[in-house]
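Asks: build the 3D model from these lines:
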Amino acid sequence: MLDIPSRVRVHVETPLAAQNDMGVCDAFEQYAPVREPDAMNAPHPSKVAGIDATVPSPAHTVAPAPTTPAAPPVPTGAGALLQDRLAGWVSDLTTLHELTERLARTATLPDALRELLRAGSALVGARRGLVVLEPADGLGPDTTIGLGLGRADLGHIETVPRSSMPYGRILDGLPGGEGEIAQPDLLAEDGLDPRHREVAARLGYAASYALPLASGADRLGAAVWLYDEPAEPAERQRHLAGLYVRYAAEHLARLLELERTRARMTTMTEELLPSRLPRVSGVQLAARHRTGPRGGGDWYDALPLPDAALGLAVGSVTGSGPSAVAAMGRLRASLRAYAVMEGEDPVAVLSDLELLLRLTEPARSATALFAYCEPALRKITLAGAGHCPPLVVGERRTEFVETSVSAPLGMLACWEAPSVELEAEAGETVLLYTDGLLHRTGDPVDRAFARLHAAAAGVPRSIRHDPGAVADHVLRTMLPGGPDAADGTEDIVLLAARFE
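Replies: Now for the predicted structure:
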C-alpha cells in the first residue's frame, strides 16, 4: 500500500474572540485549508497484469460478502478541539434562532420588552432586570418594565440619581454610556452614589450588566440585568447577548412605530366623536368605544333637540384607516345638521344623509341608525339603514327591536324604509351598537346575536340602574379577553340609554 501523508494541518491557537466572529465556513477555511493533491497522491484506478479494473466481473463470479463498516475514528487532539468548537457554534446559533423566533412572535411593545428581558437574563445568567424605553426623539412612549421586580422595586430604583445608574448614562449620553456597562461588584466600587448603594442593598443585587437599545443611529432605550452576587457575563455570553439585543432593537423599532400610528389613529377618532354626552331630563346615557388597530369608521352621537327631545345615532363607514376615519367625521357632522332640522322624522334624516353620501362619495357605503327620543313620554321613533337592531333590557323583557330590513346607505339609487316606534318602560335600557361588537366575538352572526342577548339578559339587578355598568357587563360577557385582546380588527361602539 502507498503511505499517503496527510496534507491537513489544524491551527489551535486562534483567540476566542476570533472564533466568535467568524462563520462556520470561515472556520473550515482557516482550520482545514484545501490544497491541490500532488501527482503521486492523486487516486488512480488500480490495474492487475494489464487488465483494466473497470471491466465488469463475470456473471458467475460470487459477489463479495458485505463487510461491516468500520466505526468512525474518534477524533483526538486538535481534531477534537475543532469539533468541540464547531459544536459550540452550532449550539449558539440554535439558541439565538429560538430566542429571536420567540421575540418575532410578539405583536405588542410591552410583550416584546418582557420577552427581551427574559431572553437576555438567560443569555447573561442573571435572575432579574429592567428595560427602560425612552426614544431619543422625545415622541414616546416612555415606559419601564421589570423582570423579577415589582412596582415598588422599580420605584426605589427610580429614586437613585439618574447619572449613577447604567441606564441613565446610556440614555443621557454620559461618558462611558456609549456601549455595554458592566459593574461586577457594585458594593466594592469606589465613588458609588450612596443612594445607589442603599437601594442595591435593599433590593439584594450586587452586580449589573447593561446594554443600549438602538436601531441604527436612533436610541430607543437601555436594558439592565441584575445579579444577586458579584458576577459578570463571560466573553461568549456578552457576544451572544449583543447579537440578540441588536436584533431586538430593530424589532422594537418596528413595534414602536406601529404603536405610535395606533395612538395617532385613536386620538384622531376620539376627537371626531362626542367629547361628552349631553344631560337630558328623563334619560341617562353612557357610551363605550374602542378603535381597532387599523382605525375604523364606527361612530356614535347623542345631541339635544328642540322640545326637550334627544337624538341618538350609531353608524359605521366601510373601510379602515385614515380615509375611513375622515369619512366617518364628515358623515357624523352631516347627520347632526339633518337631525337638528328634521330630527322628528328619522326616515327623512337618513334619506338626506344617503343623498349626500351618493353625491359626494359614490364609491363608499355606510350603515346608520337614528332614533328620535322623547324622554318625558319614554317614546322612541327610529329608522335604520342596514344596521343592527337595538336591544331593550328591562326587568320584564330583554328583546331586540323589530326594525324593517333595509339596505345600507349608498347601495341603492334611492333609500327609504319605514320607521318604527317603541315605548320603553321606566327603568329599561336601550342598547345601540355597531356590528364590530358582534364580529369581535369570532362567532357566526346568529350565534353572536344570541351571545349579545344572553349577556344583556344576565345583567345583575344591582347594576341595572347604571347604564355605564350595563354596558361594561355586556362587553365583559361577550369579550372575556377584553375589547383590546379579542379577535378581530373592527371598532366597537356601544351606546346605552336608560329611561327613568
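
Asks: okay, CA-based contacts and neighbour counts for the rest of this
Replies: OK.

Asks: got the end-to-end distance for stretch 410-425?
Replies: End-to-end distance of stretch 410-425 (CA to CA, to the nearest Å): 35 Å.

Asks: buried residues in that stretch?
Replies: By neighbour count on 16 or more other CA atoms under 10 Å, the buried set for stretch 410-425 is 410-411, 415-417, 419-421, 424-425.

Asks: what do you get for stretch 289-298?
Replies: 289-298.

Asks: next up, the contacts around Leu255.
Replies: Shown in contact with Leu255 (CA atoms under 8 Å, 6 or more residues apart in numbering): 107-109.

Asks: please generate a structure for the following sequence too, so the two can be compared:
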Amino acid sequence: MPKVAGIDPTVPAPAHTAQPSADLPAAPGALIRDRLAGWVSDLTTLHELTERLARTGSLDGALKELLRAGAALVGARRGLVVFEPADRLGPATTLGLGLAHADLGHLETVPRRVSSYGGLLLDGTARNEPVAAPDLFGGTDVDPRQREVAVRLGYGASYAVPLIAGTGAGAGAGGGTGTGGTSSGRTGGVSGRLGAVVWLYDEPAEPVERQRHLVGLYARYASEHLARLLELERARTRVAAIAEELLPTRLPRIPGVRLAARHRTGPYGGGDWYDALPLPEGAVSLAVGSVSGSGPGAVAAMGRLRASLRAYAVMEGEDPVAVLSDLELLLRLTEPARTATALFAYAEPAQGKIVLAGAGHAPPLIVGDRRAEFVETSLSAPLGMLSCWEAPSVELWPGSGETVLLYTDGLLRRTGDPMDRAFARLHSAAASVPASVREDPGAVADHVLRTVLPGEHETGRGERAGTGAGAGKSEGAEDVVVLAARFD
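Replies: Below you'll find the model as predicted:
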C-alpha cells in the first residue's frame, strides 16, 4: 500500500487490542465483590420474608406464609405443614400449599414412619435435621406406598424441615450448613417440637447448600414466631373459656317472653356480659354491660359485677335506678380504677311492660312488624366516672310479637364506622329482619349480627334461639353481646 502521511502500515497493532487469554485468573477483588453481592441479596430476601412473617397475627396466617416463603427459598411449588406441638395441648392442624383437600388426604395415607416428614414428628425418635428425598420415583429406599402417592399426586422429590422452638432450635433449622447449635435464647413460654414442614418438587430434585442454609435460617425464625403465636392463642382460649363459664349457660324460660343471646369474645378477652334472671310474680330482669379494659383482669371484674347485679336485682329489681346506683357504689369501692357501662331492665311479660335504666350504654332496639326503632333513654355517664351516678328510668310497652334487642358497644365499634353511621347500620339491619324469622329471637339476633358485621358471623357452641348463649369466636378487637327478648 502507498505510504500515507501519518499512517505507517508496517507498525503492528497495539498490544492492548489483543484478545484476553481465558487461562488468566480473575482478579481477587471481583470474586469478593460477587460473593458479597450474593450475601447481600440473600440477606435482603431473608429480611423481607421474615418481615412478612412477623406481620401475621394468627397461627393459620403464619403457617400459610411459612409455606409460601419456604417454597420460594427452596424452589418448590407445593408443600404442606403439619403443626403438632409436642406437649399435646394443641391446637393441631395440617395446611397445604398447592394441594387440594383430597391431596392432603392421600398424603395422610402414607404411614408416618416412612413419610417425608414422619421422622421429624415421631415421639422418642424425632429427628432435628432436615430430611431430603431427592428421588421418590426411582429411589431404592422409598416405601412402596409413598412412591404410589407420589406418582398419583405428581411430585418426584421432597425436602422436610423440623419446626423446633427454644433451646436446640438452631440445630434443627441449620441443616448442617453452619447454623446449627445456636440456641434461640427463649427462656419461657412454649418450647420444643412444634411440627414439620415439607416442600414437594414436581421432578426429582434437591435444594443446593445455599438454599438449605437460607430455609434453615428462615425456619428457625418461623419456629420462634409460631411459638409466640401459639402461646398467645392458648392464652386467648383460656380467657374465652373463663368468660364463657362466668356467663349464663342457659337462659330461663319465662311465660310470655322468649330469650336468646349471642356472645363473641374478642382476641384479648373483654369484659362484656349479659344476664337474665327470673324474679317473683312472673317478672324477669334483663341486663347487659361492659367493663373497661381487656384480659383476665377485665374478665374477673365482669364476673364480680354480674354476680353483684344479680343480688341487687333480687332485692330491688323493680327499681332499675336503685340497682345501678348500688352497682356504681360497689364498683367505686372495689374497682376504683375501672369504669363500666350497664343497662338493666325489669320486665313484666304479663303486663307487656319494661322499666329500664342505662349508665353510659347504647339504647335498646324494638323490632316488630310495624316498627324498628331505638328506645329513647336519658343520657348518662358510665358507672365509676362521676362522683355520683343517677339517671331517670324509662318505661316502654313492647307489643305482642315484638323483640327488644339489648347489645353492648362492641357491636357498634366493630363496624369501624363513626358512631352515627354505626347506629344507622344497626337500625337498617333491624328493619330488614325477614318476616319469616321474626318469631324466633335467636334468628333475629343472628340476622342483625350478619348484617352489621358481614363476614364475621359464625355460630358457636350453645348458640340456640330461645335458650342458648352463644360462644362464637371472632377476630375483632371488641367483645360483642346481643340479648334478644321476644314478647308473645
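
Asks: Provide the TM-score value for the superposition.
Replies: TM-score for the superposed chains, counting by TM-score structural alignment, normalised by the length of the second structure: 0.82, backed by 426 aligned residues with a CA RMSD of 2.2 Å.

Asks: which residues of the first structure does the helix or strand hosting Ser325 of the second structure align to?
Replies: Using DSSP states H and E, Ser325 of the second structure sits within helix 320-334. Taken onto the first structure by TM-score structural alignment, helix 320-334 of the second structure occupies residues 346-360 there.

Asks: that stretch vs the second structure - mean distance after superposition?
Replies: In the superposition with the second structure, the average deviation recorded for stretch 346-360 of the first structure is 2.2 Å (mean CA distance after the TM-score superposition for the first structure).

Asks: hmm, who's touching that stretch?
Replies: With CA under 8 Å, 6+ apart, stretch 346-360 of the first structure has contacts from 331, 334-335, 338-339, 342-343, 364-365, 368, 370-372, 381-385, 409-410, 414-419.

Asks: if we go to 7 Å?
Replies: 334-335, 338-339, 342-343, 370-372, 382-383, 409-410, 415-419 (CA atoms under 7 Å, 6 or more residues apart in numbering).

Asks: does the equivalent of Arg486 of the second structure over in the first structure belong to a helix, a strand or coil?
Replies: Taking TM-score structural alignment for the superposition, Arg486 of the second structure sits opposite Arg498 in the first structure. At Arg498 of the first structure the chain is in strand, as set by DSSP: H, G, I helix; E, B strand; the rest coil.

Asks: ok, Ala235 of the second structure next?
Replies: helix.

Asks: ok, back up a step: nearest to His439 of the first structure among the buried residues of stretch 289-298 of the first structure?
Replies: Gly292 (11.7 Å; CA to CA).

Asks: where does the lengthiest strand in the first structure end up in the second structure?
Replies: Identified as the longest strand of the first structure according to DSSP state E is strand 309-320. Residues 283-294 of the second structure are where strand 309-320 of the first structure lands when matched by TM-score structural alignment.

Asks: repeat that for stretch 251-266 of the first structure.
Replies: Under TM-score structural alignment, the match for stretch 251-266 of the first structure is residues 225-240.

Asks: mean distance, the matching stretch to its aligned residues in the first structure?
Replies: Mean deviation for stretch 225-240 of the second structure: 1.2 Å (mean CA distance after the TM-score superposition for the first structure).

Asks: quick one: buried residues of that stretch?
Replies: For stretch 225-240 of the second structure, a neighbour-count test (16+ other CA under 10 Å) marks 225-230, 232-233, 235-237, 239-240 as buried.

Asks: in the stretch 51-200 of the second structure, which spans are helices?
Replies: 59-74, 101-108, 144-153, 169-174 (DSSP state H, counting those that start in this stretch).

Asks: let me see the contact set for Leu343 of the second structure.
Replies: Residues near Leu343 of the second structure by CA under 7 Å, 6+ apart: 287-289, 357-359, 361.

Asks: can you tell me which of the residues you listed is closest to Val197 of the second structure?
Replies: Closest approach to Val197 of the second structure among the contacts of Leu343 of the second structure (CA to CA): Gly289, at 45.0 Å.

Asks: where does the nearest residue to the closest one once chain neighbours are set aside land in three-state SS?
Replies: If the residues on either side of it in the chain are set aside, Gly289 of the second structure comes closest to Ala342, at 4.0 Å by CA to CA, 6 or more residues apart in numbering. Per three-state DSSP, the local secondary structure of Ala342 of the second structure is strand.

Asks: one more: the one 4 residues further on?
Replies: Following three-state DSSP, Tyr346 of the second structure is assigned to strand.

Asks: give me the distance between Val317 of the first structure and Ala207 of the first structure.
Replies: 56 Å.

Asks: go on, Thr398 of the first structure?
Replies: For Thr398 of the first structure, the distance to Ala207 of the first structure - CA to CA - is 62 Å.

Asks: so the two - more neighbours on which side?
Replies: Ala207 (22 against 18; other CA atoms under 10 Å).

Asks: got the contact list for that one?
Replies: Contact partners of Ala207 of the first structure, counting by CA under 7 Å, 6+ apart, are 183-186, 226-231.

Asks: before we move on, what about His196 of the first structure?
Replies: His196 of the first structure neighbours (CA under 7 Å, 6+ apart): Val160.

Asks: and it, what's its match in the second structure?
Replies: Checking TM-score structural alignment: His196 of the first structure goes with Gln146.

Asks: same check, this time on Pro278 of the first structure
Replies: Under TM-score structural alignment, Pro278 of the first structure pairs with Pro252 in the second structure.

Asks: and Phe449 of the first structure, by the same measure?
Replies: Mapped onto the second structure by TM-score structural alignment, Phe449 of the first structure lines up with Phe423.

Asks: leaving out sequence neighbours, find the closest residue to that match.
Replies: The nearest residue in space to Phe423 of the second structure (CA to CA, 6+ apart) is Leu412, at 7.0 Å.

Asks: distance of Ser400 of the second structure from Phe487 of the second structure?
Replies: Ser400 of the second structure is 6 Å from Phe487 of the second structure, by CA to CA.

Asks: picking up where we left off before, drop anything exposed from the contacts of Leu255 of the first structure.
Replies: Looks like the contacts of Leu255 of the first structure have Leu109 buried, using 16+ other CA under 10 Å.

Asks: for the contacts of Leu255 of the first structure, give me CSV that also has distance to Val470 of the first structure.
Replies: Output for the contacts of Leu255 of the first structure, formatted as CSV (distance: CA to CA, whole Å):
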residue, distance to Val470 of the first structure
Ala107, 31
Thr108, 30
Leu109, 32
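
Asks: how about the residue nearest to Gln19 of the first structure when sequence neighbours are not counted, secondary structure?
Replies: Spatially, and ignoring its direct neighbours in sequence, Gln19 of the first structure is nearest to Ala27 (7.7 Å; CA to CA, 6+ apart). For Ala27 of the first structure, the assignment made with three-state DSSP gives helix.

Asks: okay then, goodbye and thanks.
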